[in-house]
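Asker: Attaching a predicted model along with its sequence, questions to come.
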Amino acid sequence: MSPQSVVLSLLIIFFSFGLCLGFYIEDKHNEKKYSSKRIVNVNDYGAIPNDGSDNTEAFEKAWDEACSRGARLVVPRGSVYHLKPIKFSGPCKPHTAFRVYGTIKAWHDISVYKDRGLWIMFDNLNHFVVNGGGVFNGDGRKWWKNSCKVNKTLGGSGYAKNIKFMNIAMRNVTNPIIINQSYCDRKEPCPEQSTAVKVSKVVYRNITGTSASKVAIKFECSKEVPCEGIYLEDVTLTSENRNDTIATCNNVEYSKRGELHPECSS
């Protein structure tokens, strides 16, 4: 695969504490601006919205058509479509795109997820864009039933390392880059913890776009277990509303290369 190829996976990651996935996409454009010849509407291929039925096969047919024509696959606004695990594969003709204006919701029966880490995958696609202002709803509540009992004790141990975030375009995202070891779910201030998950060897490379929050880069690491080996290369995050962005960095050891904005003040 060429260096410019993009392999984009939308993963539902099920940790022991459960995860509610809600993937929001922002786009101010509307499907009406495009010629009908360049649009493939999932409803025209058998998709039935808002009734809880399985639309996986209809989406597969619509994708095959859009991919072969270099068209825009459109998920209409105001509609909810349920999908089982699905893979949208290329290569496709140029200008193929995925416009999600409505909601795509994960199938309710967890037995269909042979790979519990995968719901939707976009694979082997060049210069591919997913946008539209719609929602990918992983329906995390159905997984919480199988999660561990809630432990009210703060702190903990373990590690998270060798993690890479690369080639990502952000658009109006709150805290686009964040590591937070100071999680607190109480109204009153939480006491300083003597233990924390060790975060190290994290790479952020070629990440650009806009931040919805003033703090675009936030490293809130533990004083007792600081973050180490954080590497940032060619990271530029500006404000969506034209105000300047800032970085807040506590107890983190990092290095940089190329452009970095905003940058830690100390």
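Answerer: That came through fine.
Asker: Could you use CA atoms for every contact and neighbour count after this?
Answerer: Will do.
Asker: Show me the strands in the stretch 1-150 of the chain, by range?
Answerer: 5-10, 22-24, 39-41, 72-75, 80-83, 86-89, 97-100, 103-106, 120-126, 129-131, 135-137 (DSSP state E, counting those that start in this stretch).
Asker: show me the residues around residue 259 that make contact.
Answerer: For residue 259, the contact set (CA atoms under 8 Å, 6 or more residues apart in numbering) comprises 233, 234, 235, 236.
Asker: got a winner among those residues for most neighbours?
Answerer: Taking other CA atoms under 10 Å as the neighbour criterion, residue 235 ranks highest of the contacts of residue 259 with 24 neighbours.
Asker: Distance check, it against residue 244.
Answerer: Counting by CA to CA, to the nearest Å, the separation of residue 235 from residue 244 is 15 Å.
Asker: do residue 71 as well
Answerer: 37 Å.
Asker: try residue 119
Answerer: Where residue 244 is concerned, residue 119 sits at a distance of 37 Å (CA to CA).
Asker: So which of these two has more stuff around it?
Answerer: Neighbour totals were compared for residue 119 and residue 244, and residue 119 leads with 22 against 16 (other CA under 10 Å).
Asker: Excluding chain neighbours, what is closest to the more buried one?
Answerer: Take residue 119 and drop its neighbours on the chain: the residue closest to it by CA to CA, 6 or more residues apart in numbering is residue 85, 4.4 Å away.
Asker: Comparison target below:
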Amino acid sequence: MMGLMRFINVFPKVCSIFFLLFSVAANADAVNGVFNVKNFGAVADGKTDDAKAFVSAWENACKSNSAATVLVPEGTYVVSLATFTGPCNAPIVFELHGVINAQPGLNTVDKENWIVFKYMKNFTLTGDGVFHGQGSTAWPQNVCSKNSDCKLPISLRFSFLNDSTIQGIQSVDCKFFHINLLGCYNLKMRNLNISAPKDSPNTDGIHIGQSSGIEISSSVIGTGDDCVSIGQGSRNINITGVYCGPGHGISVGSLGKAKDEQVIGLTVRNCTFTETDNGVRIKTWPDSTDGLASNFTFDDIVMNNVGSPIVIDQQYCPYNKCNLQVASRIKINNVSFTNIRGTSSTKDAVSLVCSQNFPCENVQIGDINLVHNGPDGPAISTCSNVKPTLVGQQTPPIVV
């Protein structure tokens, strides 16, 4: 009886000690605000699916009432699908120093997503690590050119992020787009390295939609599609110091598939394009719905052997499934192309093909010098349904 009483008296103290030790161990990383994915079960052997460990580390960090960091240290991780969701209780950082590999092929957990960050404010993705989409295992199965409803996983989705920063990371060989922005506001993207072979299908570098106040700077983007594409609902986009190539250039659109599509406010400045199919481009579908593309500045740009350095194309029809007899209804106005120089790999250095029913308005071309030295003769310009304002010198001459 006395032994039982001693046990009863001691048991609460023992439990308290064990509970304290367990709490300290479980929250060791929380003390300094760092949540290491390896402490949540990630093995980084390049084979095991570490998705649950990544999400678990994130969920614990997101609950922290003080600033927290999810740390992915050096190593090779496999993640099948991971969605990192907010809002979080405090500013949160995802710091990547390892390599995160997607599963190969198209037999993926989700047909449209791989890594997703959404519904957050004061979020930072940083580090010198790599998101590797294993795209070469999926590109041979890409049938998007035949099926416009095809669904393929985008490597990195950033949805509804406010006052946030993406910096330093690398995205390699995505299966579809590298990065997709949706519903983001005041998002800074800098020092990114995005790469895929020039013949890889639909590997857009950064696609922006329904977002405003986006800044992309000091980055290298080489893909099989647009380096940056700006889609419906984008406003006040600022792109500076971007090196683009290979790829299709920096493009607005294509616009006009859905009702009342608009892109308002874009600056592309101090950028370099090397051996891209296009340089700076605005594209809209023929036989489109009503829409608007307005207030664009393209300035201080170098073109190195670029197929079509300056393009407005309101007859965009990549798969020849359009009614070219009906003009685009997208209104393009307030566009300037200034201080653009270098070499064009084709004669068509400047091509401004605007809508017959809605001619482009207030287009300015100033101080351009684009040279073509091919056997087919010097560079030329094409202008239809537009009367640009000319400032300074123009090579080739702008023929209206």
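Answerer: Structure received. Since we're looking at a predicted model, the values are computed, not measured.
Asker: Of all the strands of the stretch 1-150 of structure 1, which one comes closest to residue 64 of structure 1?
Answerer: The closest of those to residue 64 of structure 1 is strand 86-89. By CA to CA, the value is 8.5 Å.
Asker: got the buried residues for the closest one?
Answerer: Counting neighbours by 16 or more other CA atoms under 10 Å, one finds that the buried residues in strand 86-89 of structure 1 are 87, 88, 89.
Asker: Aligned to the last one, what sits in structure 2?
Answerer: In this case it means residue 89 of structure 1. Residue pairing (TM-score structural alignment): residue 89 of structure 1 is matched to residue 85 of structure 2.
Asker: do you know how far the spatially closest residue to that match that is not a sequence neighbour is from residue 137 of structure 2?
Answerer: Distances taken as CA to CA, 6+ apart put residue 118 closest to residue 85 of structure 2, at 5.1 Å, once the chain neighbours are dropped. Plainly put, residue 118 of structure 2 is 27 Å away from residue 137 of structure 2 if you go by CA to CA.
Asker: okay, the two: which has more neighbours?
Answerer: residue 118 (20 against 14).
Asker: residue in structure 1 matching that one?
Answerer: Aligning on TM-score structural alignment places residue 118 of structure 2 opposite residue 123 in structure 1.
Asker: With residue 41 of structure 2 instead?
Answerer: Residue 41 of structure 2 maps onto residue 46 in structure 1, by TM-score structural alignment.
Asker: what's the burial count for its match?
Answerer: 15.
Asker: For the closest residue in space to it that isn't next to it in sequence, give me its contacts.
Answerer: Once flanking residues are discounted, residue 46 of structure 1 sits nearest to residue 58: 5.1 Å by CA to CA, 6+ apart. The contact partners of residue 58 of structure 1, taken as CA under 8 Å, 6+ apart, are 42, 43, 45, 46, 47.
Asker: Mark which of those are buried, thanks.
Answerer: 42, 43, 45, 47.
Asker: quick check, nearest of these to residue 221 of structure 1?
Answerer: residue 42 (44.9 Å).
Asker: That closest one against residue 74, yeah?
Answerer: Yes. Between residue 42 of structure 1 and residue 74 there is a contact at 6.3 Å, judged by CA atoms under 8 Å.
Asker: Out of the strands of the stretch 1-150 of structure 1, flag the one nearest residue 146 of structure 1.
Answerer: strand 103-106 (16.7 Å).
Asker: Read off where that closest one ends up in structure 2.
Answerer: Strand 103-106 of structure 1 corresponds to residues 99-102 in structure 2, going by TM-score structural alignment.
Asker: re the thing from before, among the contacts of residue 259 of structure 1, which ones are in strands?
Answerer: Of the contacts of residue 259 of structure 1, the ones assigned to strands by DSSP state E are 233, 234, 235, 236.
Asker: which residues does the last one contact?
Answerer: Same thing as residue 236 of structure 1. Going by CA under 8 Å, 6+ apart, the list of residues near residue 236 of structure 1 reads 207, 208, 209, 259, 260, 261, 262.
Asker: got it, and residue 283 of structure 2?
Answerer: For residue 283 of structure 2, the contacting residues are 251, 252, 253, 254, 255, 312, 313, 314, 315, 316, by CA under 8 Å, 6+ apart.
Asker: Tell me which residue of structure 1 lines up with it.
Answerer: So, by TM-score structural alignment, residue 283 of structure 2 is left unmatched.
Asker: For the stretch 1-150 of structure 1, which segments are assigned as helices?
Answerer: 56-69, 141-144 (DSSP state H, counting those that start in this stretch).
Asker: Quick check: next helix or strand after the last one?
Answerer: The element immediately downstream of helix 141-144 of structure 1 (helix or strand, assigned by DSSP states H and E) is strand 159-173.
Asker: buried stuff in that next one?
Answerer: Neighbour-count burial for strand 159-173 of structure 1 flags 161, 170, 171, 172, 173 (criterion: 16+ other CA under 10 Å).
Asker: Could you report the separation of residue 261 of structure 1 from residue 69 of structure 1?
Answerer: From residue 261 of structure 1 across to residue 69 of structure 1, the span is 39 Å (CA to CA).
Asker: With residue 88 of structure 1 instead?
Answerer: Per CA to CA, residue 88 of structure 1 is found 15 Å from residue 69 of structure 1.
Asker: Then residue 146 of structure 1?
Answerer: Distance from residue 146 of structure 1 to residue 69 of structure 1, by CA to CA: 43 Å.
Asker: Looking only at neighbour counts, state which of those two leads.
Answerer: Per other CA under 10 Å, whichever of residue 146 of structure 1 and residue 69 has more neighbours is residue 69, with 18 against 11.
Asker: Might one say that the more buried one is in contact with residue 93?
Answerer: Yes. Contact criterion CA under 8 Å: residue 69 of structure 1 and residue 93 qualify, at 6.2 Å.
Asker: Distance check, the residue nearest to residue 198 of structure 1 when sequence neighbours are not counted against residue 151 of structure 1.
Answerer: Distance criterion CA to CA, 6+ apart; nearest residue to residue 198 of structure 1, sequence neighbours excluded, is residue 159 at 4.3 Å. Look at residue 159 of structure 1 and residue 151 of structure 1: by CA to CA, they are 19 Å apart.
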